[in-house]
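Visitor: the following comprises the amino acid sequence and a computationally predicted model.
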Amino acid sequence: MGDPHVLGEVVMRSLVLSLLLIAGLPGISSAGYREDFAREFMSKTWSGERIEENACIDCHASERMKPVFREIVDEWRKSWHAQNDITCHDCHGGDPKDPSLAMSHQQRGFIGVPPYAKIPDLCGRCHVGILRYFNESGHGKALRTSGKGPHCVVCHGSHNIQKANIEIISEQRCSKCHTYGRAQDMKQAMFLVEKKITEIEDGIKALRRAGIYPEEQEQAFFSTQAEFRTLFHTVDVNLVKERTGEYTRKLDDIEKGISGTFADLRSRKNFSGFLMLLVSGMGVVMLLLSKTPKE
């Protein structure tokens, strides 16, 4: 037999190398997947075209402008539109790449400030399903008959547009047009589904932090929450209550998928931990053997 000291040293080195590989492989795999996902999914915006030099923003943000116009850019930069590369020309027309045509009505279709009653049609160019529900709602009918009813900007704001959420329904906002009680009924009808939406969002964020991107669940979640929040624009409390069960079931299925991913992640961590303990134990044994005196 060979020298046990030499044998022990060789085995020990092999075990240490194996331990490093076991510890490193999950991180390497996650890092590679993270890069692929960021390149193929996260770097692609939902809608807008990324424009590096925007004449509209440059002009409005300049010191030549009055503070009220500079504030428009500040508000937009904090908006959900800005996060998704929806810029001035997507709503107002014009040409952001050419300062000389940025406000051209004839050549570039510049709109400027749209007429009050036309705002839903403007927003509806992108939010098609929402426009249909809005037109059929009490809000839409009031706007068509009086020209003064509430529309998108009244509830969502004009430039500092935030991601849709249940907190948009508030006494301060809704009581401008009617008593808050009616809006509060809608908020209560939406509460359970919105609570589940928040929980799933938190779960997806936790998985991302762990280097896992559940694309299938994310796509299903995005579609389901968009459908549910689109339904709100009917302003029909009874309809929302009727369909709450449908959306709850859809979200439950998504949540089960996310929970399964968490369980799989825990299993992998436990298995990796077991392997590391096993390898460490074997290393200790071999180290002790290597120190056994020669006979």
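Guide: On my side now, so go ahead.
Visitor: going forward, measure contacts and count neighbours with C-alpha atoms only.
Guide: Noted.
Visitor: packing partners for the host helix or strand of Ser30?
Guide: Assessed by DSSP states H and E, Ser30 sits inside helix 4-37. For helix 4-37, the elements it packs on are helix 237-290, judged by 3 or more Cα pairs under 8 Å, 6 or more residues apart in numbering; DSSP states H and E.
Visitor: quick one: the helix it packs on to helix 4-37, angle?
Guide: Counting by axes from the mean of the first three to the mean of the last three Cα atoms, to 10 degrees, helix 237-290 lies at 160 degrees to helix 4-37.
Visitor: if we can go back for a sec, return the set of buried residues in the helix holding Ser30.
Guide: Judged by neighbour count (16 or more other Cα atoms under 10 Å), helix 4-37 contains these buried residues: 4-5, 7-9, 11-12, 15, 19, 22, 34.
Visitor: and what of stretch 104-122?
Guide: 104, 109-111, 117, 120-122.
Visitor: now it, how far from the centre of its chain.
Guide: Averaging C-alpha positions (Cα atoms, centre = their mean, to the nearest Å) puts stretch 104-122 29 Å from its chain's average.
Visitor: contacts for that stretch next, please.
Guide: Contacts with stretch 104-122, where a contact means Cα atoms under 8 Å, 6 or more residues apart in numbering, come from 89, 91-95, 101-103, 131, 143-144, 147-148, 151-153.
Visitor: hmm, 6 Å instead?
Guide: Stretch 104-122 is contacted from outside by 92-94, 103, 147, using Cα atoms under 6 Å, 6 or more residues apart in numbering.
Visitor: okay, pairing it with this:
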Amino acid sequence: MLSLLQPHRAQGAEPPETVCIQCHSGLPDKLGAPVNLWKTSIHAENGISCNSCHGGDPKNAADAMNRSLGFLGAPKEEQIPAFCGRCHVGVMKDYLASKHGKALGKGGPTCVTCHSNHHVLKASLDLINEKTCTQCHTFERAAAIKAAMQQTEGYIVGIDQRIAALQKVGVDTEEMGKSLFSIRNRFHTLFHDVDVQRVKTESTQINGDLAKISTQLTAIEDSRTKRKIAGGVAIFCVLLIAFLFHLMKKTYD
């Protein structure tokens, strides 16, 4: 079925006006609710429309729910990870390896428990919250995991911004960017881990790797600052010499 799904679009892309949206937008209650929920989702923000997940023909109302064209209805609870995992392969693997994933079909949480279904929420530490987590257990373990990851998340965001700033002024940051991308992926694997000690250990190791990139960035930033200061001094000296020459010329004149 995957080959029939629409490819992901760039962030901020306008999702196509499919027959699914055209039809369900005008329907009342639960038949129209999915469209309104989807409009405020991370999927809509990235141009991912109904057929991207559910298949079918998005341009022909008669075939919009044609199963021979790959249409899939709402998956059963135990099918949800595989349904979402067609696109989010790595995330599904991390989830299934966790205690949450091992409890699939036995009352454990699925993707929609935390991310919702049509109102799909962007992956972030905000999803680890007391309201969501206490649906199944106390918040104590989840709070410890979130606390261990918050510093690292802030560190990653800060370094990403510093790399972007240097890129704008023409500095070659390709290797640092690749390193950060790899580290960010390692960090994201922890989002579905419920082993507090492992999360703490991995977060500490990731922070160490981020510190190496930060040191490289600091060296570049300091070098650029020194060049700016040296350039400013040089310009000041040139202006001073020009001013003195002007005074001397007026004196002799």
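Guide: Nice, I can see it. No experiment lies behind these values; they were computed from the predicted model shown.
Visitor: now the next helix or strand after the helix holding Ser30 of structure 1: buried residues?
Guide: Remark: after helix 4-37 of structure 1, the chain's next helix or strand is helix 55-60, criterion DSSP H and E. Within helix 55-60 of structure 1, the residues that count as buried by 16+ other Cα under 10 Å are 55-57, 60.
Visitor: mean per-residue distance, helix 55-60 of structure 1 versus structure 2.
Guide: Its aligned residues in structure 2 lie a mean 4.3 Å from helix 55-60 of structure 1 after superposition (mean Cα distance after the TM-score superposition for structure 1).
Visitor: show me where the stretch 101-250 of structure 1 has helices.
Guide: For the stretch 101-250 of structure 1, the helices defined by DSSP state H, counting those that start in this stretch occupy 105-108, 119-123, 128-136, 138-146, 152-156, 171-174, 180-209, 215-231, 237-290.
Visitor: how about Ser214 of structure 2, what's its partner in structure 1?
Guide: Structural alignment (TM-score structural alignment) places Ser214 of structure 2 against Glu255 in structure 1.
Visitor: burial measure for the nearest residue to its match once chain neighbours are set aside, as a count.
Guide: Spatially, and ignoring its direct neighbours in sequence, Glu255 of structure 1 is nearest to Ile200 (6.3 Å; Cα to Cα, 6 or more residues apart in numbering). Look at Ile200 of structure 1: counted by other Cα atoms under 10 Å, it has 22 neighbours.
Visitor: distance of Ile200 of structure 1 from Met190 of structure 1?
Guide: According to Cα to Cα, to the nearest Å, Ile200 of structure 1 stands 16 Å off from Met190 of structure 1.
Visitor: Asp236 of structure 1 too?
Guide: 11 Å.
Visitor: just give me the neighbour total for the nearest residue to Leu166 of structure 2 once chain neighbours are set aside.
Guide: Nearest residue to Leu166 of structure 2 in three dimensions, chain neighbours excluded: Thr173, at 7.3 Å (Cα to Cα, 6+ apart). Neighbour count for Thr173 of structure 2, taken as other Cα under 10 Å: 17.
Visitor: how much space is there between the equivalent of Thr173 of structure 2 over in structure 1 and Tyr133 of structure 1?
Guide: Superposed on structure 1 with TM-score structural alignment, Thr173 of structure 2 falls opposite Pro214. Here the criterion is Cα to Cα. By it, Pro214 of structure 1 lies 31 Å from Tyr133 of structure 1.
Visitor: ok, Trp46 of structure 1 next?
Guide: Trp46 of structure 1 is 22 Å from Tyr133 of structure 1, by Cα to Cα.
Visitor: between the two, which one's more packed in?
Guide: Tyr133 (19 against 13).
Visitor: list the residues that contact the residue nearest to the more buried one when sequence neighbours are not counted.
Guide: Spatial nearest neighbour of Tyr133 of structure 1, excluding adjacent residues (Cα to Cα, 6+ apart): Thr234 at 5.0 Å. Residues in contact with Thr234 of structure 1 (Cα under 6 Å, 6+ apart) are 133-134, 137.
Visitor: map Thr234 of structure 1 onto structure 2.
Guide: Looks like Thr234 of structure 1 aligns to Asp193 there (TM-score structural alignment).
Visitor: repeat that for Lys141 of structure 1.
Guide: Using TM-score structural alignment, Lys141 of structure 1 pairs with Lys102 in structure 2.
Visitor: neighbours of its match, just the number please.
Guide: 13.
Visitor: ok, Leu288 of structure 1 next?
Guide: 12.
Visitor: that one -> structure 2?
Guide: Using TM-score structural alignment, Leu288 of structure 1 lines up with Leu247 in structure 2.
Visitor: list the contacts for its match?
Guide: Per Cα under 6 Å, 6+ apart, neighbours of Leu247 of structure 2: none.
Visitor: from Ala33 of structure 2, how far out is it?
Guide: Computed as Cα to Cα, the Leu247 of structure 2 to Ala33 of structure 2 distance reads 79 Å.
Visitor: can you count the residues close to Ala44 of structure 2?
Guide: Ala44 of structure 2: 23 neighbours (other Cα under 10 Å).
Visitor: for Ile145 of structure 2, same thing?
Guide: 23.
Visitor: now do the one 4 residues further on
Guide: Met149 of structure 2: 23 surrounding residues under other Cα under 10 Å.
Visitor: find the nearest non-adjacent residue to the aligned residue in structure 1 for it, please.
Guide: Superposed on structure 1 with TM-score structural alignment, Met149 of structure 2 falls opposite Met190. Distances taken as Cα to Cα, 6+ apart put Val240 closest to Met190 of structure 1, at 7.1 Å, once the chain neighbours are dropped.
Visitor: now that neighbour: how far from His233 of structure 1?
Guide: 10 Å.
Visitor: repeat that for Glu194 of structure 1.
Guide: 15 Å.
Visitor: residues near Arg198 of structure 2, how many?
Guide: What Arg198 of structure 2 shows, counting by other Cα under 10 Å, is a neighbour count of 13.
Visitor: Glu246 of structure 1 too?
Guide: 12.
Visitor: try the one 4 residues further on
Guide: For Lys250 of structure 1, the tally of surrounding residues (other Cα under 10 Å) stands at 14.
Visitor: now it: closest residue in space, sequence neighbours ignored.
Guide: Thr224 (7.2 Å).
Visitor: for Tyr95 of structure 2, see how far away the counterpart of that neighbour in structure 2 is.
Guide: Matched across to structure 2, Thr224 of structure 1 falls on Ile183, judged by TM-score structural alignment. Going from Ile183 of structure 2 to Tyr95 of structure 2 by Cα to Cα gives 19 Å.
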